[in-house]
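# Whatever this is, show me its structure:
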Amino acid sequence: MRIGLTGGIASGKSTIANMLVERGALLVDADQVAREVVLPGQPALEAIASTFGQAVLESDGSLNRKELGAIVFQDKSMLMKLEAITHPAIRASMQATIHTFAEQFPNRLIVADVPLLYETKQEELYDGIMVVYVPAELQKVRLMARNQVTEEEAIRRIALQMDIERKRALADFVIDNSGSLEDTKRQLDAFWESQCLL
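Okay, here's the model as predicted:
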């Protein structure tokens, strides 16, 4: 079984991903893949440099994230140009890894951790979608504490993603991560048993 794991920013998605791995799942992490596709020698990095100029490269040829961020986060059209380069590369790499896992471990759960799964319309790639849910107010509090940002900045970042209530409504499986760690573990155990993954 292949599931897409998503949720809102600061919902605890990484914690849930780790718990699933502890239970025997195989993880493909979109954030990790996103870092890999822009390493020196990768076609995506070459496309970024030709689109945004050599200023987005460090002297060693690696990506200057700060410089690139200064360009794309000030102009939505520039961000869309960047995403048009990176998203297909990330998706192709993830699907290749998932395919390999499925062939090598046909009875294992494969989890793809994709923060913007719904926003990038990837639902059809998976057998089911698991959403890690916390109410928006708790999301804001956790984000402020985790990233040391103001309330205004936290609200702005949360607003960049699809509303968490909408994600919850669309999900095949919901893990409510607003309670205790024990409560979250119980929900994951119930999911694991319901899918006959023991």
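# Could you use CA atoms for every contact and neighbour count after this?
Fine.
# ok, for residue 142, nearest residue in space, not its chain neighbours?
residue 10 (6.0 Å; Cα to Cα, 6 or more residues apart in numbering).
# is it true that the one you found touches residue 144?
No - with contacts counted by Cα atoms under 8 Å, residue 10 stays clear of residue 144, the gap being 9.2 Å.
# So between those two, which is more surrounded?
Shown here are residue 10 and residue 144; by other Cα atoms under 10 Å, residue 10 has more neighbours (23 against 18).
# what's the spacing between that one and residue 138?
9 Å (Cα to Cα, to the nearest Å).
# tell me which residues in the lengthiest helix in the chain are buried?
What stands out as the longest helix in the chain, according to DSSP state H, is helix 76-104. Buried positions in helix 76-104, judged by neighbour count with 16 or more other Cα atoms under 10 Å: 78, 82, 85-87, 89-91, 93-94, 98, 101-102.
# Now tabulate those in a markdown table and tack on distance to residue 132.
Converted to a markdown table, those look like this (distance: Cα to Cα, whole Å):
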| residue | distance to residue 132 |
| --- | --- |
| 78 | 30 |
| 82 | 27 |
| 85 | 28 |
| 86 | 25 |
| 87 | 22 |
| 89 | 25 |
| 90 | 22 |
| 91 | 21 |
| 93 | 24 |
| 94 | 20 |
| 98 | 21 |
| 101 | 23 |
| 102 | 24 |
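# run this one through as well so I can compare:
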Amino acid sequence: MFIVGLTGGIGTGKSTASKFFLENDIPVVDADTMARKVVEPGRKAWKAIRKEFGESVFYDDGQLNREALGDLIFNDVDKRKKLNEITHPEIYKEMLKAAWNHLLDGHQFIVMDLPLLFESGRMLNFLHKIIVVTCEEDQQLERVIKRGQLSEERAKARINAQMPLETKCNQAHFVLDNTEDIDHLKKQVEQLIVTLRASNAHWKMRIYFIASMMLIFYLIIFLYSFLAF
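Below you'll find the predicted structure:
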């Protein structure tokens, strides 16, 4: 199995692209889903956020107020960095667990939806290919405003908190253009799936995995024999 990273910018259409992968029986491991999981009440990241940012970013029932936290960090680079230091290790730990489960299920490849792939850099070494979903700047701003019911100022703060789309596109293996209608994006995803399914990278990964497991097995046998002797 190999892993394909899917990224882009807020409002460019990553979630829509992810949906099309899922419709074609390609597993998608979503960082945003994991981000919600790791901040559930009582978990390690939840406790650290409460200690670092205080009660103002939580509801009365203990649930994280993501909107309040977002307003806080998008206007403060240091606070955003601190939040990422708290949450990212836990998020990526959950994602790798999910990837392992898909490997055991025998999938040829999976997609990891990673909004901050390039910004964090943590998962780059695990990815065989990288896909960036892009659109025009005015489209992105309009979509962010509409989706989050945000003012233009708040929407721009969220966009500017991420790496420029052009920079991301220059580092991608594939770029999905989401400037037109949804069918146009769907066709691009379907064509890309054909390309990825034609790859033999998963066999190389399986051979590497089997060889590694055999090496570990023989090492355990050797150590057991040595200690028994």
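# For the residue nearest to residue 142 of structure 1, what is the corresponding residue in structure 2?
Counting by TM-score structural alignment, residue 10 of structure 1 lines up with residue 11 in structure 2.
# Look at its match and give its secondary structure.
Assigned by DSSP: H, G, I helix; E, B strand; the rest coil, the conformation of residue 11 of structure 2 is coil.
# any idea how far stretch 72-79 of structure 1 is from the chain center?
Relative to its parent chain, stretch 72-79 of structure 1 has a centroid offset of 20 Å by Cα atoms, centre = their mean, to the nearest Å.
# actually stretch 10-21 of structure 1, sorry about that
With Cα atoms, centre = their mean, you get 11 Å for stretch 10-21 of structure 1.
# can you check stretch 59-70 of structure 1 too?
22 Å.
# Equivalent analysis for stretch 154-166 of structure 1, please.
On Cα atoms, centre = their mean, the centre of stretch 154-166 of structure 1 falls 14 Å from the chain's centre.
# Would you mind pulling the contact partners of that stretch?
Residues from elsewhere that reach stretch 154-166 of structure 1 (Cα atoms under 8 Å, 6 or more residues apart in numbering): 7-9, 116, 118-119, 133-136, 140, 143-144.
# which one among those gets closest to residue 60 of structure 1?
Among those, residue 116 lies closest to residue 60 of structure 1 (Cα to Cα), at 30.6 Å.
# sec struct for the closest one, please.
Going by three-state DSSP: residue 116 of structure 1 is coil.
# just the one 5 residues further on next, same as before
Per three-state DSSP, the secondary structure class of residue 121 of structure 1 is coil.
# any chance you could map the strands in structure 2?
2-8, 28-30, 109-113, 129-134, 174-177 (DSSP state E).
# okay, those, which one's buried deepest?
Greatest average neighbour count among these goes to strand 2-8 (a mean of 25), per mean count of other Cα atoms under 10 Å.
# helices or strands next to that one in the packing?
helix 14-23, strand 109-113, strand 129-134, helix 201-228 (3 or more Cα pairs under 8 Å, 6 or more residues apart in numbering; DSSP states H and E).
# In TSV, list these along with distance to residue 190 of structure 2.
As requested, those are exported to TSV (distance: least, Cα to Cα, whole Å):
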stretch	distance to residue 190 of structure 2
helix 14-23	8
strand 109-113	14
strand 129-134	13
helix 201-228	19
